[in-house]
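S.K.: Next input, structure requested:
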Amino acid sequence: MGSFTLRHIGAVGGDREALLRAVGYDSLDALSAAAVPAGILQRAALDLPPALDEAAAAAELAAFAAANNPRRAMIGLGYHGTITPAVIRRNVLENPAWYTAYTPYQPEISQGRLEALLNFQTMVSDLTGLPTAGASLLDEGTAVAEAMALARRVTRKGSVFLVDAQVLPQTLAVVRTRALATGVDVVVVDGDLVEALQTHEAFAIVVQVPGVDGGLRTPDELRALAATAHDNNATVIAAADLLALTLLTAPGEWGADVAVGSTQRFGVPLFYGGPHAAYIAVRDGMERQLPGRLVGLSVDADGTPALRLALQTREQHIRRDRATSNICTAQVLLAVVASMYAVYHGPQGLRAIADGVHDKARRLAAALEGHGELTSGSFFDTLTVRVPGRATDVVDAAAAGGVQLRLVDDDTVGVSVGEDATETDLAAVAEAFGAAPPTDAGAGDLAGHVREVDYLTHPVFNSRHSETEMLRYLRGLADRDFALDRGMIPLGSCTMKLNPTTSMEAISLPGFANLHPFAPAADAQGYLAMITRLCDALAEITGYDRVSVQPNAGSQGEFAGLMAIRSYHLANGDEQRTVCLIPASAHGTNAASAVMAGMKVVVVKTADDGSVDLADLRAKIAANADTLAAIMVTYPSTHGVYEDTITDLCALVHDAGGQVYVDGANLNALLGLARPGRFGADVSHLNLHKTFAIPHGGGGPGVGPVAVREHLAPYLPSHPLLAEAGPATSYGPVSAAPFGSAGVLPISYAFIAMLGADGLRESGQAAVLAANYVARRLAEHYPILYTGANGLVAHECIVDLRPLTKATGVTVDDVAKRLIDYGFHAPTMSFPVSGTLMIEPTESESKAELDRFCDAMIAIRAEADAVASGEWPADDNPLHNAPHTPARVLADEWAHPYPRSLAARPGGQRLGSLGTGATDKYWPASARIDGVFGDRNLVCSCPPVESYAD
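M.R.: Below you'll find the model as predicted:
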């Protein structure tokens, strides 16, 4: 075992032997042979380079970073130089308390990140002038596409979507990709937008503020545009620069219905294109149509204000064949960074940054007079300068001076000023045009926009401007949360494993963090080499032929894979093939992605043993023989079983002319053990934020590469601004940046490099061993719902609580909340079967932690039995009242029939660091939260401080 493998896998040596004895096998290989169907078991070693130790991996990543040349990025196009305050970089972006957290589905132990996201929503709402903002989307391009879909749902009129010719080119390309599958006619308007609205029966129009050339329309022009749109029953979408909105009229004030954009320049590094948090905000009446997550205010069982994901059932139980959007998509960690940037600087600080950017742009504009022609005299930060026949020379001269500019065409250069631009940079740009350095003189204006500082008035944005206060605020929020740095998060299908520090450290290296996604390829050689090697490794591990890392979330990977299948059928003249078969047990995201890709969902039944019902599959194939496009399956199954019929399933679909999509959510159980691309699948998306150790970050960042067999390779995503990103035969991009969230790819690269072929296999085997150990220990106390060959599960097991609920009245919610008292995040609740818990311990957990979890579940069973026996009333017991907050336990009066000690430290937890092996007590920040109250009383921005006092 390599040195990193020993660090990564939790149970080794004698502990591993004990786990193996408990499940009845003498080796990992023997367990694998018993669990994995022989027809798909991979016996030969993966063809990967030898494993690196941690020091060697760090050195290799540093070499890749050094091979990039970020220069000063002044290219623009929606990506801008920014300065990440060190207190935020170190205490959020690089802090496992923030980056190892899971999506806040258990709000009682997520109050810190929920508050940070509420701050994000408030920030966006205030700056856009629209009352309700979501908790983040993936990037600006996909946010505009989501806004297009939202507008069509709301307006229900026609199929024409008008796009301002000033929209960012990558946004237009992403919108065209989405429109391909949904029958939307995208019409680009390079002229009078008001006239276009009167000419076309459009359901919506999107306008870029400022435009791609930096130019600004006047507030009166924007108001006239909005008025005409509304007269014609069209929704108005503003794609707006959030920093510019500190100076410009808010979209909500001039009549926009929806505002979208990126928050990257709020302290989030360029990261060669991502991960970055996009935003979306809407007018009154649209809030329940919002895609993505929405944090709302509710109350807990004690009547105390508490936060939760509002309208949460949309998120966890997508409506399958009636789905309108794949909404399991967010960039929480980056949204937290952006929100804290606003908290740290406050409204006056943000205004000062924006004023500084605008002033530098005006001074540069004045310096360039006589050395080029500006296309607009009104701008915020971007100048587009005509220099007939000289554009390439200017860009090259600027690069020699350490600055990257945008080559628009042979005659035109784009210059965007970021927060990080220095006087030296401005002088280098001026010199490249043949001009003298800027002076105090300025030229240009804001086209009549005037905005006073009346935004971000909540105290949170006006009280944390010293580093001391900011540090304490971040620490206080983190202490309210439960993340992987505190204990096991045994979520089924979510694979919360160790995120290696050696991998994580590299993302902050300047060569990775500060590179613009549209930098010349010559300046991105380190990234391009690393991405190529990562794609090759992922192809080898999965058995596919080609991989694209452009999809910046699992949801985007699903969509990209289905679009490849759609394109393949169209290329073969089979345009009628639009039916996608999806097992009833599948992730809800599968159906949502199929609908987004223009497919019709047909559900296949689940057999009694949890596998796909092959008889029903044959019937559904026969009923859709000429229209079958694909089947989407998860392997191992969502029920945590290696189904031995997977090769039969693939053959049946292929024989009928369809393609097989294997969801990669459970790939952790296949590492080195089986390869989907070799046992019959045509395409998969991979969750790098699960299997390959990119952290969840509270619900993002994610990366969802799409892997395909050779016949689908011509239909991988491409990008209009970088030919190297994908094939010319592609349908287009699915994300705004050519390589999606490239900034976190070093994490997975290092993870694979440090494990090597043997370590990856051992990692997968250890995950299966841990799951079977948990299943064996709990089987004496709870039914294990599904097992495969030899009574084994794969990487996860489903504990059936329905008999317990029937016998005792104790619900799955009661068990989940009581686990908090024991110091655990709950497993996945009621999916894929209502009334169950799906448990995935991963390979990272030690035997001691596995035992601690099993002991807690066994103790909870005993507590439920005490309720059933009448020892405790059904409405006053440790389970019903869980979780127990300090306020409850420390109250002067204690009227409950069980002792405080059982409430506060079940399982003998210690309340502090009192000795070796002690487990410090985690205290939940709130009692059980009332979800119905929060949905009925939707409050999704920072409430007045008085409400907390009341």
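S.K.: Could you use CA atoms for every contact and neighbour count after this?
M.R.: Will do.
S.K.: which residue sits closest to Gly657 in space, ignoring its chain neighbours?
M.R.: Leu628 (7.0 Å; Cα to Cα, 6 or more residues apart in numbering).
S.K.: That neighbour touches Arg577, doesn't it?
M.R.: Yes. Here Leu628 reaches Arg577: they are 5.1 Å apart, a contact under Cα atoms under 8 Å.
S.K.: hang on, the earlier thing: the residue nearest to Gly657 and Thr638: what is the separation?
M.R.: 23 Å (Cα to Cα, to the nearest Å).
S.K.: please give me the structure for this one as well, since I'd like to look at both together:
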Amino acid sequence: MAEQTSLNDLQQHDDFIRRHLGPREDEIQAMLQELGLDSLDDLIEQAVPHKIQVDKPLAVDESRSEAETLAYLKSLANKNTVAKSYIGMGYYDTVTPTVILRNVLENPGWYTAYTPYQPEIAQGRLEAILNFQQMSLDLSGMELASASLLDEATAAAEAMALAKRSSKNKKCNLFFIDKNVFPQTIDVVKTRAEHYGWDIHVGDLAELDSLDVFGALLQYTDITGQIHDLQPIIENLHAKKAIACVAADIMSLVMLKSPGEMGADVVFGSAQRFGVPMGFGGPHAAYFATRDTFKRSIPGRIIGVSVDTRGNQAMRMAMQTREQHIRREKATSNICTAQVLLANIAGFYAVYHGKKGLTNIANRINRYASVVAEALKDAGMTLVNNSWFDTLTFIADDVDAIKLRAEQAQINLRYDGNKIGVSIDEAKTQADIEALIQVLTGETSNLNYLDGKAEGSIPSHLVRTSDFLTHPTFNDYYSETDMLRYLKRLENKDFSLAHGMIPLGSCTMKLNATSEMIPITWPEFAHIHPFAPEEQTTGYLEMIKELEADLVEITGYDFVSMQPNSGAQGEYAGLLAIKKYYESIGQSHRNICLIPSSAHGTNPASAQMAGMKVVVTKCDENGNVDVADLEAKASELKDNLAALMVTYPSTHGVYEEEIKQICEIIHDNGGQVYMDGANMNAQVGISKPGEIGSDVSHLNLHKTFAIPHGGGGPGMGPIGVKSHLAPFVSGHSVRKVHSVEAEQGAVSAAPYGSGMILPISWAYIKMLGRQGLRKSTEVALLNANYLKNKLAAHYPVLYTGRNDKVAHECIIDLRPIKAETGISEVDFAKRLMDYGFHAPTMSFPVAGTFMIEPTESESKYELDRFIEAMINIRQEVEKVRSGEWDAENNPLKNAPHTQADIRHWDKPYSIQDAVYPSQATMDGKFWPSVNRVDDVYGDRNLICSCPSIDSYHQD
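M.R.: The predicted structure is shown next:
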């Protein structure tokens, strides 16, 4: 009689673990055998220093099935109230065109791609971002735009920094902010200015005449809705040699005279209302535009137009794409990411609607606002603003009565004493406006009557007359069929995790599971304003608190702050917590930050932004922190030592044996330890940074905890801190952050950063559970060590740790090959495209190397395919060395190869050698859409707007 299967054996709790991990159990055993190991526990014992290993399992829940996880998360989502929001303040309900929702936001072909450092396999994304830049230029009236920043408030802080660098009023230290700028923006700018040592004056615009400033921040339209003529204000600023920075609502610019036409130097704002859900505060792309004069000071990334080796148009990241890693503490900013996925959506929204569609939307918003204004006037109420685009502020006789009616109708308004603000958006219908008027006035309304009375609300000299969105891209895709095909055409040009492994060291391009991604577009998460009343966001807060608790357990810290909305923001926030802590104990003189020479470039840039002085410490020949040099510098500088920034495992992919001693050295000399969380994927369930001895870490949720990279953003970088630093994490001036008692300034616009994507990491932890989290780390180490062993016979492995093991990534040295043959790491990177791979991290942290991280999600088949490609390329190098292939005209130097090459074949080697170098490429070929891009040409001929449509028709 067959043995009956128990009910327990039929449970699906561990099913997600199996699906998240790439190798099957028999493959795990085969890989362990390759390494001469018996088990994953054996691997951990050999690879990870015993002194840092945890001695008990993580105290997080057991693994839940995908269905259970989604059902429970839905129960939390249902606790949120999706009210009609009229709060505004930079966040507006919007209608994401469904063709964009399904084919971009919910499409792994778009959201699992990496930053376009390899432009030949990222032309679709690059074109989409170029559309965003062109849209930004057209609407702002400026000459140069970036690929997006993190949010409007941080963009304002970057604008202030640009003003300080660029102003001719060099001796001045004062920056002016109009009191009617959004309060969250004022909060973030104040935080940034404080640690740069600059003075801030928040006041009435009339005060500017009497102030000596290096720059000023103006809101267009301001928080009350008033539309100011900025031209005389800007002329006054220019007379003082000051820089005019304007925060402008992108939708209003469809109808209003552009700030660029009024002389503004920097124009920025949120592009959220162009089709990106509010999502409790993010992620949202901020646009940032300036004058060509300031192109060397613009923060973040810029997409430029260049040519490939065939002379065809090709796009690439231009200028300061790796500035943080090159200039380090002298960088203009520590921001090393953009909000690419969200910028793409905003750009596609403009493509979808075009000038005509946007004009209709903006006119309807404005007309609804004017109708509400008439109703308020008829009810005897006094408007604070006498001009408006979408926002009205009025003085209410009975605020409490209006509040009660609003609560009963589930309508959210903006309250400020006896003033009430209302902002209209595109999602509002005629019925919504009727309900709003009923709440505001207590009376029913006749919209046709009110519309007939309503007069123009925009001063005639501030009405837009200049054209915009004239490029054919914004005018050619009228039907959904055309739009769908355009999106698909761009998607097909991009390499993503949907195509194959992206083995980028330090970037952890793991599975972004569908069940993790689904909830972000649920209305209960997507359509919540970040300043909605707390009682309407109960489900959000429960989810966030659960995620915080899990991260506290995983990291060994005492508290987690969710606000930083990128890894670089997390670094900055963590250093500010250290700085504020020292101020609280009377040691504000501590301002020196020790940083190993191998550190991420964002580390020194963040330290500089936090007002710290960077001192670099040496690494030894094995790539580890030189403990003797560190101890000597810490002792020498102990009176002023503030912090050490150290990455663990090291940037070189090694578990440093002396990490606990390193932390003790810093503490013994009065400093704090900041542990960069970039490599946390090698620690989860095995070690805890808070128990190793560090005081604070940021956590890259877009690496270790499965939030996708989105083609170059979004990200999230919350920080974990020990209890003594907890009072000094970021607060928020508009909405109190739960559990944060201290009144510290904000570092991001929203209290919980990019709240909409937090369910991804929450679900990742819940579905893996304590067993799956540890096993993910174990398999990440297994995959990296297997790959390292297989490649070691063909390439020098630069650094290894105990028992010749690496952590979750390894570095192979290509410099000897370049010295002997002239085949460079760039040639290797481009040749890998012919084999159907994205290149590993190139020339970081060591020039002329590859840093390879396979993650736990890649199968043995995919690892073997990559290993085969690397071995084949090594054999190709030998053909160059022996003279069988020409030193300059060979498949490596000419890579990547495209279909254009086949049409005009002129190479001394075969087509098969070029484009079908492996069986896998014959079974399924990913074609780069352009040949190798000419970076030098692109920098010498900087073009950052959409080129003529004729240039798209190329061979």
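S.K.: Neighbour count: Leu628 and Arg577 of structure 1, which is higher?
M.R.: Leu628 (27 against 22; other Cα atoms under 10 Å).
S.K.: Any chance you could list what contacts stretch 53-62 of structure 2?
M.R.: When contacts are defined by Cα atoms under 8 Å, 6 or more residues apart in numbering, stretch 53-62 of structure 2 is touched by residues 13, 550, 553-554, 685-688, 766, 768-771.
S.K.: against structure 1, where does that stretch fall?
M.R.: Aligned using TM-score structural alignment, stretch 53-62 of structure 2 spans residues 41-50 in structure 1.
S.K.: Also stretch 770-786 of structure 2?
M.R.: Under TM-score structural alignment, stretch 770-786 of structure 2 corresponds to residues 757-773 of structure 1.
S.K.: check the fit of that stretch onto structure 2 and give the mean distance.
M.R.: Comparing stretch 757-773 of structure 1 with its match in structure 2 after superposition yields a mean distance of 0.4 Å (mean Cα distance after the TM-score superposition for structure 1).
S.K.: Gly671 of structure 2 reaches Met645, doesn't it?
M.R.: No. The pair Gly671 of structure 2 / Met645 is not scored as a contact, 10.7 Å apart, by Cα under 8 Å.
S.K.: Now do the same contact list for Thr122 of structure 1.
M.R.: Neighbours of Thr122 of structure 1 in contact, by Cα under 8 Å, 6+ apart: Ala133, Leu456, Cys940, Ser941, Cys942.
S.K.: ok, so of the residues you listed, who is nearest Val23 of structure 1?
M.R.: Closest approach to Val23 of structure 1 among the contacts of Thr122 of structure 1 (Cα to Cα): Cys940, at 48.2 Å.
S.K.: Could you tell me how many residues sit around that closest one?
M.R.: 28.
S.K.: how about it, what's its partner in structure 2?
M.R.: Cys940 of structure 1 maps onto Cys944 in structure 2, by TM-score structural alignment.
S.K.: Is that match in contact with Ala314, as I believe?
M.R.: No. Look at Cys944 of structure 2 against Ala314 with Cα under 8 Å: they stay out of range, at 11.9 Å.
S.K.: Identify the contacts common to those two.
M.R.: Val305.
S.K.: returning to what we had before: in the contacts of Thr122 of structure 1, which residue is surrounded by the most others?
M.R.: Counting by other Cα under 10 Å, top hit in the contacts of Thr122 of structure 1: Ala133 with 30 neighbours.
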